[in-house]
Structure formats: C-alpha cells, structure tokens
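**Student:** structure of the sequence below:
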Amino acid sequence: MQQNDETDLRLLAALQRDATLTAQDLGERLNLSPSQAARRRQRLEQTGVITGYRATVAPERVGLGVEAFIQVMMAAHSEANANDFRRMCDRREEIVGVWVMTGEADFMLRVWCADLAALSRLVQQALLPHPAVARVQSQIVMDRVKADAPLPVSAG
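**Tutor:** Purely as a prediction, here's the structure:
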C-alpha cells in the first residue's frame, strides 16, 4: 500500500467536499499546477484510493420520504444462507447499504422508501419471508443530523 503525502490527503479532502473540482481548481487549492493536480488525482484513482464519484440526491425531491436502518438476525449461520441473503439485498433498490455486524444483529441495512407502507412491504414481503432471516428490527430516521460526511483524511 502506497503512503499518501499531505498534499494527497488535502486533495482527497477537497474532492470529498466537491467532486466536480477541476484540475485548475485543485491546483489553486493545493498550490500546484493544474497538470500536477490532475496527475495526483489520476494516480489516486488508478491505485484505488479514489473508488468513484457520485451525485448527492435530495431524497424528498425523488419521492423518498422514509429512511430506516434495519437490523437482521439470521435463522441459521451458513455461507449459503448469507450469500443468498446478500444477493436478495443486492436486488432490492430500496436497500442502499448493507453491513455485516458484530453483536446481536448479523446484518445492518440502510433503506430508503417512499413511505411507511413501502417500508412495511419491504419488511413483510421481502425480509421476513426470506428463509435465512429469523427476525428484523427497524429504526426509522427522524432527522439527519450528520449524514454521509467525508472520511476523516488528514496528515496527522
């Protein structure tokens, strides 16, 4: 693994705040020429430090009114069950994040649904009937205080 210097970390911090920055913009912020900034960004992309770029979408503007986290406890712990459950999660577009957890829950799902009825359908018609699932516990997000903040990259 290549060690990133302070300039790389500053570049990463800037791109996490605004991925649309041009090489000119980055150069000005980092005290580099645009070509130097572009080469650094390209190296970080090629080495897998930067894994992609995306737009941030306002959920309410696209009809998504309910965000929830769902803890899933598995009925049986086998590789086949876990893989089948992962495939099901991958196919469901309302499931936007899946984590394998320690503790009581085996998986934590982050979901976005149009409304509570859609969340109920996801739980009742997709999650609970799945043969690998023993039980689920949902928490509905009331307010997003600090959501999807940039990673804490720094030189220290």
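**Student:** contacts, neighbours, all on C-alpha from now
**Tutor:** Will do.
**Student:** need the three-state assignment for the residue nearest the centre of the chain.
**Tutor:** Residue closest to the mean C-alpha point of the chain, counted by Cα atoms, centre = their mean, is residue 97 at 5.7 Å. Following DSSP: H, G, I helix; E, B strand; the rest coil, residue 97 is assigned to strand.
**Student:** and residue 148, what helix or strand is that in?
**Tutor:** Using DSSP states H and E, residue 148 is not contained in any helix or strand.
**Student:** over to residue 138?
**Tutor:** strand 133-140.
**Student:** could you say what helices and strands that strand packs with?
**Tutor:** Packing partners of strand 133-140 (3 or more Cα pairs under 8 Å, 6 or more residues apart in numbering; DSSP states H and E): strand 66-74.
**Student:** show me what the strand it packs on is packed against.
**Tutor:** So strand 66-74, by 3+ Cα pairs under 8 Å, 6+ apart, packs with strand 107-113, strand 133-140.
**Student:** what's the burial count for the closest residue to residue 70 other than its chain neighbours?
**Tutor:** Spatially, and ignoring its direct neighbours in sequence, residue 70 is nearest to residue 138 (4.3 Å; Cα to Cα, 6 or more residues apart in numbering). Residues within reach of residue 138, counting by other Cα atoms under 10 Å, total 17.
**Student:** run this one through as well so I can compare:
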Amino acid sequence: MDAIDRNIIRLLRLDGRMSNSALAAAVGLSPSACLRRVNLLEQSGVIRGYTAIIAGPEEEGVVAVVRITLERQTEEYLNRFETAVRRHPEIQECFLMTGDSDYILRATASSTADYERIHKEILTRLPGVVRIHSSIAMRSVLRPGRRTKAHAAGG
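**Tutor:** Prediction:
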C-alpha cells in the first residue's frame, strides 16, 4: 500500500459515496486506474465494506462512555460478557481494552433518566461485571459522518 492508496482510503472514510471520477481527480489518477486500486483494496480486504451512518438517539439525547471491569478475564467470562452486550441495541460500541478497564462501551439514551434505566436494567446485569464507571458526553466534537469538506481538505 502506497501514499495514493492511503489517500484513497482517507477520502473514502470521509465520503464513502464519493464518485470514482471525483476520487480519481482528488488523488491524481485516471478514473480507470483509481477504480482498479479501489477494487484491489476491496479484494484484499483493506476495504471491507461501506456503510450509512444513521442519525439516532445520540443526535438529541445522551451519549455515555462506560468503562467496565469484569470479575475475571478468563475466556469464559469474556465470551459471556460479549454475547450479552450484543443483545442490547442501546450499546452501540464495545471495545476490549488494555489498561485499567476490561471494556469500554458507548451507549446512547434519550435522556439522563433513560440512561439511568440502561444502567440499572442492562449494565448492572451483564455477566461478570464488578465495576461500572460512566461518563456522559457533553457534545460531539468529531465523529464518523460528521466531517465537513474542510476536514477533507485538511483545514
């Protein structure tokens, strides 16, 4: 992968629906050469797919970043926890971590009262959890799908 491939990936991250001709012009290639590179990036698995970023409760509600510590870090405990997390659409993201917390989650709620419900009815009942530390986001500064053309240009 060279600088042109990295530039293609950067631009597609900002706008996955960018036309091939616009992408080619932005990276300085002919449309056919650009399409060949995109196809190779897809076939090699570097580009695994494209997605739509949908407005959800976090647009108007509460976003909580939640650090979870488990009782144990055995394969059984990790698997049980991860299986349970996948059952709850209120939890948008879940990362297995190094450091002080075993997992970091991103959960969304319509209000702080709704987040309290999620905390009581979902997070405290996840298997193996011994500690929950929640932080409520005040506002989003940077998030996928919220970049402007100024970001794409580097300004």
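**Student:** could I get the TM-score for this pair?
**Tutor:** Overlay of the two chains. TM-score (TM-score structural alignment, normalised by the length of structure 2): 0.84; 146 aligned residues with a Cα RMSD of 2.1 Å.
**Student:** please report the distance of the residue nearest to the centre of structure 1 from residue 107 of structure 1.
**Tutor:** 10 Å (Cα to Cα, to the nearest Å).
**Student:** for residue 118 of structure 1, same thing?
**Tutor:** 20 Å.
**Student:** settle it for me: which of these two has more neighbours?
**Tutor:** Set side by side, residue 118 of structure 1 and residue 107 show more neighbours around residue 107, with 20 against 15, by other Cα under 10 Å.
**Student:** which residue in structure 2 lines up with the more buried one?
**Tutor:** Residue pairing (TM-score structural alignment): residue 107 of structure 1 is matched to residue 103 of structure 2.
**Student:** how close does that match get to residue 73 of structure 2?
**Tutor:** For residue 103 of structure 2, the distance to residue 73 of structure 2 - Cα to Cα - is 11 Å.
**Student:** what is the burial count for residue 82 of structure 2?
**Tutor:** Residue 82 of structure 2, neighbours per other Cα under 10 Å, totals 16.
**Student:** hey, where'd the helices end up in structure 1?
**Tutor:** 6-17, 23-30, 34-46, 79-91, 116-121 (DSSP state H).
**Student:** in structure 1, what stretch matches stretch 14-22 of structure 2?
**Tutor:** Against structure 1, stretch 14-22 of structure 2 falls on residues 17-25 (TM-score structural alignment).
**Student:** what residues of that stretch count as buried?
**Tutor:** Across stretch 17-25 of structure 1, burial judged by 16 or more other Cα atoms under 10 Å covers 23-25.
**Student:** in structure 2, what residue corresponds to residue 83 of structure 1?
**Tutor:** Residue correspondence to structure 2 (TM-score structural alignment): residue 83 of structure 1 is matched to residue 79.
**Student:** ok, its match to residue 86 of structure 2 distance?
**Tutor:** Counting by Cα to Cα, the gap from residue 79 of structure 2 to residue 86 of structure 2 is 11 Å.
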